[in-house]
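give me a model of this one.
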Amino acid sequence: MAIVETAIKLWNGWEMRVLVLLSLSLQVILIAFGSKRKSTTSTWINFIVWSAYLSADWVATVALGILARSLGSNAPNQNHSLQSFWAPFLLLHLGGPDTITAYSLEDNELWLRHFVGLVFEIGVAIYVLLRSWVDGDTTFSCIAIPVFIAGIIKYGERTYVLMSSSTKQFRTSSLDNLLRLYEDSGAEMFRADSFLLRVDSLFKRLKFLFADLLLDQNQRYLCNKLIRELEPRVAFEVVEYELGLLYDLLYTKARLVYSCFGIFFRCITCLASVSALVTFSIIIDEHEYSPVDRFVTYLLLVGAVVLEVYALLMLTSSDWLKLWLVVQKKCHLKRVRKGRRWSRSIAKCNLVSFCLQKEATKWIIVKKLLGIYEMLEKHQNVEWQQGIDDDLKCLIFHQLDRRTKELEDFDNTELSSKVLNYRGECVLNEMKLLDELKWSTVDVEFDESILLWHIATQLCYYDDIKTTDLYSLINEYSKISRCLSEYMLYLFVLRSKMLPKGIGEIRYRKACEEVFDFFKEKRDIQIEKAYQELLEGGPKLEELRSDESSILLKGRDLAKQLQNLNKRNRGRKEKWEMMNKVWVELLTYAAGHCGWKEHGRQLAKGGQLLTHVCLLMAHFGISGQYRDGQLSLRQLPKKKLLTWWERIKISHHRQP
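As a prediction, the model looks like this:
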């Protein structure tokens, strides 16, 4: 019991110090790693940011509560006088860094909860300061006031940004800028002669698209002209820049920080932190206060200054500042290439490789008990390819460009919708193979089509590379098909919400069962031999012939048909070029049918190629968000939409 009592006394003496230092440490983690998650797929970084984000508010709130309780229940002493000075810093921490306000889009919808927290925490901080004043501890009151003001500003900024990024407010603010968008459209056509000016013009349209608003055919024509004049590599850079800006709007304080008010507030908070540090170092009496408490206070002050200076440096080097300077004609930056604005990586999954992998039974039992077995099992088969191949970018860009050129009437939304819904049949029709291969594309559901073409692509590849002297040549032809087939399967298995709704999970499990049964006694077989055995078939595979829904058998039949093209005056190169284009159509179909909200969620997880393709399609005019006809300026409201407060005032004046 003596040990327990000693431990309790020790904790009571140190709990406030530990919590304050922990709160400061969490702020450092968030400002250092908060914005990195948009450019990395690292599980560890995402876990660290997630843990720090969830813990930061809780730690600061608990620390404020303990500080208020200690001042109310204990006799005043010098240590309490100094510790009461920590309250404004905890309020500052609750405001969070500029690099992250929301961990997920759902956090923006909870802005009202943060507003209530703002009112409550400010009240607690005021209580702490007033109680310290009443107890006669006025030594640090004057220093605490500017820090307290900075804390209110930071917390208020966070609440405002969360509200502004919520679905309803994002849509409302987009509607408020509708008139300006249409007024500037004509001038933008001629002034978008540089990389950043094109980014600015296209990003304005992206915000409308993300808000699920409709644009007219004039806007479709403008976006199409701005994007198709670029090289494929540059077009993807424009899209990457836009999505980086969208990430900042949704998950950081960019909406406010990169404005006149935001810069003004940042100067105030920076001056408040510096003035508090200087004043404290002058008036502090080193003999009256505990060395530990003085050390903690100095850490809080220095930490606040360092974080503010870091925020200012981030402000001066941001994409937003460069974009503003170019738009305002303050400088003549032509290109901005430095830095990654997404992970630039593609995840891959292979069906047969997943089914052949082995795992110790004891670990399976442990993972099932923890309820994480299925999640980890799927992730184990994921491989990451760094960088997007330029050939893939060119193929996607030119295929989209060609589809828009083929439209007989660009203003016809019905024809545009037809292009949006291509999922392989257009390419097959061009190659005069639609009648022969239609059963594997439009005659089946989209999720089944992905599985069939994934199996067939892998079988064709391993069958073609049997000839060693053609290995490098076949690999060059097939790299796009293999990459997209494994990427689409990754989306199918781990990002199913990004694909059209269906029974994909059921079909995937059925396909896995068929592979398990086929290789029941050969789990250690090499992947090349496994695909060769599948292609050759045998009694086990033919047993599935009676099952009309067999994914494995139909995938193998598709591969056989594709391989027969080699024997009908169609070389391997022509076959793989056709398959590459089919996969691009499957990719664009998936991209065009994924909601913007789901694309937005992926921005905080390193981004997805699918999102970049979706935005590129929208810029080409391949989107369901363009309406028929044109919208004249006379049809638009001349003023912004009334706010709720303006509506209240109008209704009040109308009452008799």
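
from here on, contacts and neighbour counts on C-alpha atoms
Noted.

now the strands: where do they sit in this protein?
Taking DSSP state E, the strands of the chain run over residues 345-348, 383-386.

what's the first one in contact with?
For strand 345-348, the external contacting residues (C-alpha atoms under 8 Å, 6 or more residues apart in numbering) are 382-388, 483, 486-490, 608-609.

and the last one, by the same measure?
The contact list for strand 383-386 (C-alpha under 8 Å, 6+ apart) reads 344-349.

same deal with stretch 159-169?
Contacts of stretch 159-169 (C-alpha under 8 Å, 6+ apart): 101-102, 105, 107-112, 114-115, 118, 170, 211, 249-250, 252-253, 255-256.

out of those residues, which are inside helices?
Mapping the contacts of stretch 159-169 onto helices (DSSP state H) picks out 105, 107-109, 111-112, 114-115, 118, 170, 249-250, 255-256.

sorry, back to before: neighbour-wise, which one of the contacts of strand 383-386 leads?
Counting neighbours by other C-alpha atoms under 10 Å, residue 349 leads the contacts of strand 383-386 with 26 neighbours.

that residue against residue 483, yeah?
No: the criterion here is C-alpha atoms under 8 Å, and residue 349 misses it with residue 483 at 9.5 Å.

check contacts around residue 293.
Taking C-alpha under 8 Å, 6+ apart, we find residue 293 in contact with 17, 79, 82-83.

this one next, for a side-by-side:
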Amino acid sequence: MPGWMVRTVFLLNSWVIRALVVFSFAAHVTIVFLAGVRRRTAIGLPITILWAANQLGRWAATYALSKLALGSTPQELQLVTLWGAFLLLHAAGLDNITAYSLEDNVLSTRQKVEMILQVSGAVFAMYKNIVIRSGSGTMVWVSSFMFIMGIFKYWERAKAMQLANLENLRSSIKKKKETRRRRSLRNVRRPSSSKHDNDEEALLVAHGLLDITKGAFVDSSVDEHQIPEYAARRREIFPKSGWGMMYKVVDMELSLMYDILYTKATMVHTWYGYAIRAASPFATSMAFMLFWFESKQGQRKTDVLITYVLLGGTVLLDIRWLLRAVASTWTYSFLNDRPHLWVYHAFLCSGKWRLLRRLIVSLDPSLILAKEPSSYRKWSGKIGQYNLLHECTGDKDERTRDYLSSVVEKVASEDTWMEYEYHNLRGIHISHDFKKKLLDCIWDYMYLAYPGEDVEEKKEEEKKKKEAEKKPEGPPPPMMPVEHHNVENIRKLEEALDFLPEFQESILIMHIATDVVFMYTEFEQNAASSKSKDNMEVIKALSDYMMFLVAVRPTMLPGLKLRSLYEATEDALAKIWSKKESSRCSSRTRQKCLSDILRCMENKRREKRPDKSDNWRLGYRTRNWQPDYTTDLYSVSIVLSDGIKLADHLLQWLHRDYWVKFPKSEYSYEAKFAQMFPKLRKILNRRPMYDHPDKWSQLLEHIFLEWVRLLINASVKCTRDSHAKQLSRGGELTTVVWILVEHAGVFRVDRQKR
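Predicted structure coming up:
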């Protein structure tokens, strides 16, 4: 190879290394400030930038380390060796992000090989400088400091990812239960007695109760013998004895669970982690000072500038991580579990930790805009909205008027566009009134499954037994395995709320029926009170939200056939609309026109003919019975037929002049809907109150009860992995409801005080 070609290759190689080092540091800093946005959003420009920085930054570090190991010019070897230590630090990740997705916590063979190659590249660069070329002097010490810190932090990242794996987390919790090592409720901080409980108080309580949420995510419930202890302290931990404070605590617990799964929290807040964060600023500052006084003769100004940027930036970041670790409520929890330490009395008991936390938070630019230091942890409160009838009657080419959404639709997948369109753009933030009405209803349901009075009575009975019997006769009965307690609790909830396994069909039928009922009750809506109008808005939002989960986030719902059933229903609607669309329908009345078409098809009766097998077919909820007759709509879609039929049932109950003939048999539609929607059964089985002034509000109340029942069902039967994945994508209302149910099962519910 000619000499000029060799020089060109070396020149390109050296500049590629410089570019990769700068790019890796830029990606590192970008991730520092954007890692937290995943707590509150699933898609958008910040998420896209974060994903790109995470992926490209890891690639740059890996590729640059391989280049350092394979070759570099002798003149640049000292600085290149130091850069290799920085690249290893970048590859080790940050305190506020380890895994970008839940799957990253499962260290595959590819990831292990990648980690080995990254460390090997840095080790080989050090080896060439110190051993082969007999390197000495100040730069060797500087490189050594940074290299040692890189090794420690790289191991810390790997260990944090291993601990965050759900299977490993479950094993560790199981071991603690076997050895009876669990967090005592005596260390749970009581919230402030102030009327306005702030987020920080809720966060401190959440640390003490985190075992409940952690156990829920790994399907390991609280020990049965601990439940009386939890129930006894319910009014002490939650003074208002209802969902208000508990909702805040659950919100914070889910945020702490995000820390466990997607950050280094499990390693940072240990003796090892605190030691690393305390030593890092001193080590990097010393490296900076050594390089400052080192002779720069023979070095390029560009290389010296890059090195200063890397050293200075690393010093600032290490100081930041130290201050965040000290001010974190994880540190409070760490010390609170160790009351025998002098640090506990010096900082927690004296109140100095709270003052120090406030001071540090006020200096943190990422939190300074928040009114409460912990408010950034809260769920955004945004729920997606998707209406089936609206989507099927809208123009496919004009699904959105937002320019960015149209760009996303062209360049991204259909799922990504739907996530952006129906959550980011059309989604709504739930109001305080919405949340209050929803959670009040959930709390009433929880009382049916987990009444607090039963636990207290049981505790009194046990005390009386102990007083009556001095010594137990015979061996104690075998205890139920801890893993089975959660299954028993779920069964109690199912019995109390009449849950049924075929869940996906219920949402579709109820969504269609709700829309149709609202379209044919204009008179009632105009004459309704403001309270009824507010209830209609809540029902509509909840219906469209559940439909959003069906269409856009099917992994957040139980059932394997959910996606195919939804797609078949949507295709059937689209075909009906395209064939029978009326040219006189304006954009405002398209959904009403489609409803008219569907009801007309449902009223066209088809007699059952034994020689035709297509009049009736086996399907959801029809496997054990055969209707007396079928309709045109039934032959197209069972779900659409049942949705219209349910709407007709409700409208017939509401209107005097509304009459629909239903088949009367042992397996009638009344019996079918009563089984699927038990809360509506009270309306359907009740005598019509045509002249009753409160009939519309009563119907709304029962429709709302049914939607809340479906929401709870979806929440508790969604897979744990899906809940865990959604934590890194902005969170979900169903996850909050699920953890509330878990807490209700542990603390029990006092009906008198919400």
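
ok so, going back, now the buried members of the contacts of residue 293 of structure 1.
17, 82-83 (16 or more other C-alpha atoms under 10 Å).

ok so, going back, could the strands of structure 1 go into JSON lines alongside distance to residue 530 of structure 1?
Formatted as JSON lines, the strands of structure 1 follow (distance: least, C-alpha to C-alpha, whole Å):
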{"stretch": "strand 345-348", "distance to residue 530 of structure 1": "19"}
{"stretch": "strand 383-386", "distance to residue 530 of structure 1": "19"}
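
before we move on, back to that, can you select the buried ones among the contacts of strand 345-348 of structure 1 for me in ChimeraX?
Here is the ChimeraX command that selects the buried residues among these (16+ other C-alpha under 10 Å):
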select :382,483,486,487,488,489,490,608,609
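
so which bits of the lengthiest helix in structure 2 are buried?
Ordering each helix of structure 2 by length in residues (DSSP H) puts helix 3-34 first. Judged by neighbour count (16+ other C-alpha under 10 Å), helix 3-34 of structure 2 contains these buried residues: 13-14, 17-18, 20-25, 27-32, 34.

ditto for stretch 220-235 of structure 2
220-224, 227-228, 230-232, 234.

map residue 257 of structure 1 across to structure 2 for me.
By TM-score structural alignment, residue 257 of structure 1 lines up with residue 268 in structure 2.

do the same with residue 583 of structure 1
Counting by TM-score structural alignment, residue 583 of structure 1 corresponds to residue 707 in structure 2.

wait, what's in contact with that match?
Residue 707 of structure 2 neighbours (C-alpha under 8 Å, 6+ apart): 539, 542-543.

filter those residues to the buried ones?
The neighbour-count test (16+ other C-alpha under 10 Å) marks 539, 542-543 as buried among the contacts of residue 707 of structure 2.

out of these, which are inside helices?
Counted as lying in helices by DSSP H, out of those, are 539, 542-543.

dump the residues you listed to a markdown table, plus distance to residue 329 of structure 2.
Converted to a markdown table, those look like this (distance: C-alpha to C-alpha, whole Å):
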| residue | distance to residue 329 of structure 2 |
| --- | --- |
| 539 | 38 |
| 542 | 34 |
| 543 | 38 |
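
please enumerate the helices of the stretch 451-600 of structure 2.
452-468, 482-497, 503-519, 522-527, 530-551, 562-580, 590-603 (DSSP state H, counting those that start in this stretch).

helices or strands next to the first one in the packing?
Using 3 or more C-alpha pairs under 8 Å, 6 or more residues apart in numbering; DSSP states H and E as the contact definition, the elements that helix 452-468 of structure 2 packs against are helix 227-232.

can I get the buried ones among the contacts of residue 293 of structure 1 in JSON lines including distance to residue 7 of structure 1?
Conversion of these to JSON lines gives the following (distance: C-alpha to C-alpha, whole Å):
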{"residue": "17", "distance to residue 7 of structure 1": "16"}
{"residue": "82", "distance to residue 7 of structure 1": "24"}
{"residue": "83", "distance to residue 7 of structure 1": "21"}
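
between those residues, which sits nearest residue 504 of structure 1?
Relative to residue 504 of structure 1, the closest of those is residue 17; by C-alpha to C-alpha it sits at 52.7 Å.

that closest one reaches residue 296, doesn't it?
Yes: if you go by C-alpha under 8 Å, residue 17 of structure 1 and residue 296 touch, sitting 7.1 Å apart.

so residue 40 of structure 2 makes contact with residue 731?
Yes: counting by C-alpha under 8 Å, residue 731 is a contact partner of residue 40 of structure 2 at 6.7 Å.

comparing these two, which residue is more hemmed in?
When residue 40 of structure 2 and residue 731 are compared on other C-alpha under 10 Å, the one with more neighbours turns out to be residue 731, at 28 against 20.

that'll do, ta.
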